[in-house]
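> Provided below for reference: sequence and predicted model.
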Amino acid sequence: MAKTNKGKCEGCSVTGIIPKEAAQHCQKCPQIKQKLNVKGGTATEAFVAIVFGDRVATEYWMNVLIPCDTPVYEVEEFLKDIWLECCGHMTTWEGLKNGVGEFKDIYGGNEEPDEKDVAISECVDLGGTVSMDYDMGTTTTVNLMFYEKINVKMDDPGIRVLIRNTINKPNCKECKKPNHPVHYTCDDCDYSKMCEECGDGEHEEHSKTTISNSPRSGSCGYSYDDDEEIPEQYQLS
């Protein structure tokens, strides 16, 4: 059973929000309302979606504002920027209308390079869930459930993170100190969690990556040092 990580509101900075209460918090938070209704801002219709990296929104999850006119490729870039990008792998979507983003035989000349220019509102229904796979080898799947549609006024309309899960990085399993453990990957200790000091002895020749706040943590060398920091363009401000 997947563990549950609690979240932090990017409006009021309240922590300890559990996933099933996140939608209600977004609706009631005065600071979120204020930042999404700026005097003189551009009127925009937007989805609110929960984005999660497993079959249920427990471990890695976010509540995100996505303007309805956002192209699919910008949603994809957001997911890569905050959770996925490591080596420029391929992506494929499932559940978008008209087969947008689905895997195609690009070598057979069947790719439509501009198809992801279509607005996300033309590809999903309110209440619907879609998914995106990143990397066709070591695949990470991200799901998006579009649960609400609201009207906002923003100076610079775009995707914004409203609530994001936080993680408690485990103590080093050798010295027990909270030293931001790393993954050490080898045949004998697959993804064992040890700090640099303990791991650089017996395991110094094995691959290692920092534990990140992402469902891709440890896959294909994925590592993001500032994993609690939301990229500036997606911050609620």
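Done, it's in.
> make it CA atoms for all contacts and neighbour counts henceforth
Noted.
> the longest helix anywhere in the chain packs against which elements?
Taking DSSP state H as the criterion, the chain has its longest helix at helix 19-28. Under the contact criterion of 3 or more Cα pairs under 8 Å, 6 or more residues apart in numbering; DSSP states H and E, helix 19-28 touches strand 61-67, strand 160-165.
> for residue 5, find the nearest of those strands.
strand 160-165 (5.9 Å; Cα to Cα).
> chain center to that closest one, what's the gap?
Taking Cα atoms, centre = their mean, to the nearest Å, one finds the center of strand 160-165 at 9 Å from the center of the full chain.
> what's the first helix or strand after it?
strand 182-185 (DSSP states H and E).
> who are the packing partners of that following strand?
strand 192-194, strand 207-210.
> tell me the most buried of those strands?
strand 192-194 (a mean of 22; mean count of other Cα atoms under 10 Å).
> quick one: contacts of it?
For strand 192-194, contacts defined as Cα atoms under 8 Å, 6 or more residues apart in numbering pick out 170, 171, 172, 173, 174, 181, 182, 183, 184, 185.
> this is the other structure I want to compare:
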Amino acid sequence: MARQQSKGKCGFCGGTFSKGAMRRHLDSCKERKVPKGTGHIFHIVVDAGEYWMHLDAGGDATLKDLDGFLRGIWLECCGHLSAFTIQGIQYMSDPYYDEDTGMDVILDRVIAPGMKFIHEYDFGTTTELDLKVVSEREGAIEGGIQLLARNDPPEIICGKCGEPATTMCTGCFWESKGWLCDKCAGEHECGEEMMMPVVNSPRVGVCGYTG
């Protein structure tokens, strides 16, 4: 399965930049306007290898808000449980025991610039995301969280003919022949019921996720 260097588009100017260069660009993008208001805004990088995004999150947004955003853009398939782990404390989407900590806590209370933390979705077939707070500034965000930039869909090649893959076989997921173009998918021996679409998410091919 051959893939190219991960790149993405700035949500403000539309320019394309590599994964490593995107933060530097966002810091200087002339089209990016700083939301005015009182409070804190955290610039957070969410990383899952070839899949990544940059977010602004208001300090008054909650972990539940951030969890919902990540579910909506990358993760949600079957209503699985999720959790953040921040400085050794786990914040659960659906606390079960009295001693469990939920996500109804504002970001100002649990994160700060330079801090790294993780998010896990689905504790059966888990998708894990690495998050880092790269900066903080004054301001306010309507809605609490704003997408700044996101990776372009990775160029995944059909393992049979070399054309761009549009489908994957869940039965052959860990083999190069599991990535297929439309034509080869129609000829694949595992059958249509094993096929799932190729989507721009680290959860591609996992559980029932279809984007």
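Done, it's in. Model, not experiment: these values are computed from the prediction.
> tell me the average deviation of the longest helix of structure 1 from structure 2 after fitting.
Its match in structure 2 and helix 19-28 of structure 1 itself, once the structures are fitted together, sit a mean 1.5 Å apart by mean Cα distance after the TM-score superposition for structure 1.
> how many neighbours does residue 118 of structure 1 have?
If you count neighbours by other Cα atoms under 10 Å, residue 118 of structure 1 ends up with 15.
> quick one: what's aligned to it in structure 2?
Applying TM-score structural alignment, one finds that residue 118 of structure 1 aligns to residue 105 in structure 2.
> list the contacts of its match.
Contacts here follow Cα under 8 Å, 6+ apart; on that basis residue 105 of structure 2 touches 62, 63, 64.
> what sits against residue 100 of structure 2?
Residue 100 of structure 2 neighbours (Cα under 8 Å, 6+ apart): 90, 91, 92.
> check which helix or strand covers the alignment partner in structure 1 of the second one.
Think residue 91 of structure 2. When structure 1 is aligned by TM-score structural alignment, the residue opposite residue 91 of structure 2 is residue 101. Using DSSP H and E, residue 101 of structure 1 sits within no helix or strand.
> in this structure residue 101 of structure 1 contacts residue 94, no?
Yes - shown here, residue 101 of structure 1 and residue 94 form a contact pair, counting by Cα atoms under 8 Å, at 7.3 Å.
> which of those two has more neighbours?
Between residue 101 of structure 1 and residue 94, residue 101 has the larger neighbour count (other Cα under 10 Å), namely 22 against 16.
> one step back: now the closest residue to the match of residue 91 of structure 2 other than its chain neighbours: how far from residue 85 of structure 1?
Spatial nearest neighbour of residue 101 of structure 1, chain neighbours left out: residue 93 (4.8 Å); criterion: Cα to Cα, 6 or more residues apart in numbering. In this view, residue 93 of structure 1 and residue 85 of structure 1 are 16 Å apart by Cα to Cα, to the nearest Å.
> next one: residue 172 of structure 1
Relative to residue 85 of structure 1, residue 172 of structure 1 is positioned 26 Å away (criterion: Cα to Cα).
> so which of these two has more stuff around it?
Shown here are residue 172 of structure 1 and residue 85; by other Cα under 10 Å, residue 172 has more neighbours (21 against 18).
> that one -> structure 2?
Taking TM-score structural alignment, the alignment pairs residue 172 of structure 1 with residue 158 from structure 2.
> longest strand of structure 1?
For structure 1, the strand that runs over the most residues, judged by DSSP state E, is strand 140-154.
> touching that strand from outside, list them.
With contact meaning Cα under 8 Å, 6+ apart, strand 140-154 of structure 1 is reached by 35-55, 84, 124-134, 215-216.
> return the distance of the residue nearest the centre of structure 1 relative to residue 205 of structure 1.
Geometric centre of structure 1, nearest residue: residue 83, 4.6 Å, by Cα atoms, centre = their mean. According to Cα to Cα, residue 83 of structure 1 stands 27 Å off from residue 205 of structure 1.
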